[in-house]
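In: only the shape, not the letters, is given here:
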């Protein structure tokens, strides 16, 4: 599993989700991506069984390094993006980490209300088509899923690997198709 965002700077403190993951998945190999190295290092010293990578989730080379190291022996089952929440961070993380997700795996993108917050690069007016928000990209991926059977080529080549996209308030979950699935 890869989780983006340890929770540094949040009122509940770093690592709040860690006990949940280890309770529900006792044999989990948890890999955490965190920007705040000072906070993350303190937490990691008390939780040596978790692997933590320090860097910027909008950095393509950094995400490829994380993906390559984490998946040296097998692809991951779960990726959770609860990181910085800017449009660039969300889209870059999904696009670049998707290849490291196993077929049948799930990708969770959290706090998607930021697509409507100007301070995160979102579109608070909801009418500025020049703003590339994460939610608009999710809509585009849904369009790709629906248009492909009609013979319309997808805008995103890898969208044919998506089995489903399920969204609810502030969250979308993308499931990767199993091998051989249509």
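Out: Perfect, I can see it now. Here the structure is a predicted model, which is why all the values come from computation and not from measurement.

In: C-alpha only now, for contacts and for neighbours.
Out: Will do.

In: pretty sure residue 107 sits against residue 80.
Out: Yes - taking contacts as CA atoms under 8 Å, residue 107 lies within contact range of residue 80: 5.9 Å.

In: who has more neighbours out of these two?
Out: Ranked by neighbour count (other CA atoms under 10 Å), residue 107 and residue 80 place residue 107 first, with 24 against 19.

In: regarding that one, what is its secondary structure?
Out: Under the three-state scheme (DSSP: H, G, I helix; E, B strand; the rest coil), residue 107 adopts strand.

In: now do residue 180
Out: Residue 180 is classified as coil under three-state DSSP.

In: that one and residue 77, how far apart?
Out: Distance of residue 180 to residue 77, computed by CA to CA, to the nearest Å: 18 Å.

In: put this next to the first one:
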């Protein structure tokens, strides 16, 4: 991709180099927008992200919905999401390091910009109490593990039923510190924390229980966890669905000669996670 920088605006003269997965639609509106959008605010995305976005977010298009993106940068991705989701989209952008005049340039009747620290729980508390229910979160912010964790712990309980939580650029978790030319030697140390949390969430999704006190009432609402190269998507159950009370106390049950396996203390059928209307 070639860019000519002009402050926070760019001109683009190369099309996206797309390798379409077998599961992806031949036509992707995000790819079409990217290739046809020749001038505007800068955004930087991995080429393979677009098919993942469309796979998990296309059902929101044209509907009234609210997207929160952590990491506004120059604001180009906000333009992209508005074009993709349509005129009923409400956007909240969060950034810790705004460029001069960011709010004046980017805010409009359906876009608000919040300036704050991704690691500050009080900042998130104030935000979630001041904005509509959030349908989609995209974390393209600091890429620092402890900050990604704080954002997830603060925002997941407030994500609307049927929503999606996306964390980008997880490759930072595996970067070799010795090869990083950074003045801040601690900058990349926390990234493994988010990847480890993601592994724990996979366990917690199966049981509906977590040792994380801030998520104990909401981790059972995880519908699915999808991991891709550099990116993950965590989906939330629709209202009224989810794993509720399946596991109470772990015990040990003899299941064969010399073989033991964990079992439920109370052996009864779990409650259904789906229901039909009357």
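Out: Perfect, thanks for sending it. No experiment lies behind these values; they were computed from the predicted model shown.

In: and the most centrally placed residue in structure 2, what is it in contact with?
Out: Centroid-nearest residue in structure 2: residue 166, 1.7 Å away (criterion: CA atoms, centre = their mean). For residue 166 of structure 2, the contact set (CA atoms under 8 Å, 6 or more residues apart in numbering) comprises 136-139, 231-234.

In: also residue 162 of structure 1?
Out: Residues counted as contacts of residue 162 of structure 1 (CA under 8 Å, 6+ apart) are 145, 174-177.

In: residue in structure 2 paired with it?
Out: Per TM-score structural alignment, the equivalent position to residue 162 of structure 1 in structure 2 is residue 222.

In: swap in residue 44 of structure 1?
Out: Aligning on TM-score structural alignment places residue 44 of structure 1 opposite residue 103 in structure 2.

In: where do the helices sit along structure 2?
Out: Per DSSP state H, structure 2 carries helices over the ranges 29-36, 49-57, 76-85, 102-106, 121-128, 145-155, 191-207.

In: could you check the angle the second one makes with helix 29-36?
Out: It refers to helix 49-57 of structure 2. Interaxial angle, helix 49-57 of structure 2 versus helix 29-36 (axes from the mean of the first three to the mean of the last three CA atoms, to 10 degrees): 150 degrees.

In: what about residue 76 of structure 1, how many residues nearby?
Out: 24.

In: and for residue 35 of structure 2?
Out: By other CA under 10 Å, 15 other residues sit near residue 35 of structure 2.

In: go on, residue 177 of structure 1?
Out: By other CA under 10 Å, 19 other residues sit near residue 177 of structure 1.

In: next one: residue 68 of structure 1
Out: With neighbours defined by other CA under 10 Å, the count for residue 68 of structure 1 comes to 15.

In: pretty sure residue 210 of structure 2 is touching residue 216, no?
Out: Yes - using CA under 8 Å, residue 210 of structure 2 is in contact with residue 216, at 5.7 Å.

In: who has more neighbours, those two?
Out: Between residue 210 of structure 2 and residue 216, counting by other CA under 10 Å, residue 210 is the more crowded of the two (18 against 14).

In: run through the residues that contact residue 237 of structure 2.
Out: Contact analysis of residue 237 of structure 2 by CA under 8 Å, 6+ apart lists 161-163, 221-223.

In: turn these into CSV, columns for distance to residue 175 of structure 2.
Out: Formatted as CSV, these follow (distance: CA to CA, whole Å):
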residue, distance to residue 175 of structure 2
161, 34
162, 33
163, 30
221, 32
222, 29
223, 30
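
In: go through those residues and name the one nearest residue 189 of structure 2.
Out: Using CA to CA, residue 222 is the member of those that lies nearest residue 189 of structure 2, at 27.4 Å.

In: in space, what's closest to that closest one - neighbours in sequence excluded?
Out: Spatial nearest neighbour of residue 222 of structure 2, excluding adjacent residues (CA to CA, 6 or more residues apart in numbering): residue 236 at 4.7 Å.

In: from residue 201 of structure 2, how far out is the one you found?
Out: Residue 236 of structure 2 is 12 Å from residue 201 of structure 2, by CA to CA.

In: who's more crowded, these two?
Out: It is residue 236, of residue 236 of structure 2 and residue 201, that has more neighbours when counted by other CA under 10 Å, with 26 against 21.

In: and that one, what does it touch?
Out: 159-164, 221-224.

In: same thing but 7 Å
Out: Applying CA atoms under 7 Å, 6 or more residues apart in numbering to residue 236 of structure 2 gives the contacts 161-164, 221-223.

In: residue 22 of structure 1 now?
Out: When contacts are counted by CA under 7 Å, 6+ apart, residue 22 of structure 1 touches residue 28.

In: which residue in structure 2 aligns with residue 140 of structure 1?
Out: Alignment note (TM-score structural alignment): residue 140 of structure 1 maps to residue 200 of structure 2.
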